[in-house]
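[1] Quick one, what's the 3D model for this:
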Amino acid sequence: MLVVGLGLPYELQVVFDDVGRVDILVAGCLVLEADSREAHEGWEPHIKDRGRDLALAKQGLASLRPAYQHTMKQPDLVRDAIWGLVTQQQAFILR
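    Sure thing, here's the model as predicted:
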């Protein structure tokens, strides 16, 4: 798992009000979702996910939904994106 390699704390299958269950909560500030093609055929699932992202943002959480292809073929890109979002979120909190 990419998050383990970064040494960041994480929780699996966390439930949030107005959102439901998310795949991974990283460092208490970033929701990482692993979306599959099967669960996201058509436009409606994308609209639902964007609504979930907005509900997470309302609660002060960032969300990231890398495609399977990015995770498998460009793991450094995904890892750097996770690191960038977490460090920026934490820097903002510390201000």
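
[2] Only C-alpha atoms from now on, for both contacts and neighbour counts.
    Noted.

[3] Would you mind finding the longest helix in this structure?
    helix 75-94 (DSSP state H).

[4] can you give me how far it is from the chain middle?
    11 Å (C-alpha atoms, centre = their mean, to the nearest Å).

[5] Just the buried residues of it, please?
    Within helix 75-94, the residues that count as buried by 16 or more other C-alpha atoms under 10 Å are 75, 78, 79, 82, 83, 85, 86, 89.

[6] To compare against the first, here's the next sequence to fold:
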Amino acid sequence: MTDAATNALSRVPVEITISVGRAHPTVSELLSLKRDAVLPLDRGVDDPVELYAGDRLIARGHLQEVEGEADRLAVRLTEVIDPEGGT
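    Alright, predicted model coming up:
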């Protein structure tokens, strides 16, 4: 790849999805969900979250507030996954 192509590619935005956990309701429970329902997840509050680019796990971390902006969330990375298969 040429330097120009690499430079152009490096500016393409990538959407990252943060996964805080999974829920496993039955179909009946899912159909009966209403506003203010609570859906338990398979993780605890202090468990790490997972960061995905597409369907590829790229990192893990912990949720925290954005410094100076109490109403916004951020992720502090604790592990970055090696794209070659290691961590």
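
[7] TM-score of the superposition?
    Once superposed, the chains reach a TM-score of 0.27 (TM-score structural alignment, normalised by the length of structure 2), with 44 aligned residues with a C-alpha RMSD of 4.1 Å.

[8] circling back to that earlier point, export the buried residues of helix 75-94 of structure 1 as CSV, with columns for distance to residue 31 of structure 1.
    Output for the buried residues of helix 75-94 of structure 1, formatted as CSV (distance: C-alpha to C-alpha, whole Å):
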residue, distance to residue 31 of structure 1
75, 17
78, 13
79, 14
82, 10
83, 12
85, 10
86, 10
89, 12
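
[9] Check which helix or strand residue 73 of structure 2 maps to.
    Using DSSP states H and E, residue 73 of structure 2 falls within strand 69-80.

[10] who touches that strand?
    58, 59, 60, 61, 62, 63, 64, 65, 66, 87 (C-alpha atoms under 8 Å, 6 or more residues apart in numbering).

[11] and the residue nearest in space to the middle of structure 1, what is it in contact with?
    Most central in structure 1 under C-alpha atoms, centre = their mean is residue 32, positioned 1.9 Å from the mean C-alpha point. Residues near residue 32 of structure 1 by C-alpha under 8 Å, 6+ apart: 22, 23, 24, 25, 26, 63, 64, 65.

[12] all strands for structure 2, in order.
    16-19, 49-53, 56-66, 69-80 (DSSP state E).

[13] Next, the angle from the third one to strand 49-53.
    If you take axes from the mean of the first three to the mean of the last three C-alpha atoms, to 10 degrees, strand 56-66 of structure 2 sits at 130 degrees to strand 49-53.

[14] Between strand 56-66 and the strand holding residue 73 of structure 2, find me the angle.
    Using the same axes, to 10 degrees: strand 69-80 of structure 2 against strand 56-66 is 150 degrees.

[15] So which bits of strand 69-80 of structure 2 are buried?
    Using 16+ other C-alpha under 10 Å as the test for burial, strand 69-80 of structure 2 gives residue 75.

[16] Closest to residue 58 of structure 1 out of the buried residues of helix 75-94 of structure 1?
    For the buried residues of helix 75-94 of structure 1, the closest approach to residue 58 of structure 1 (C-alpha to C-alpha) belongs to residue 89, at 14.2 Å.
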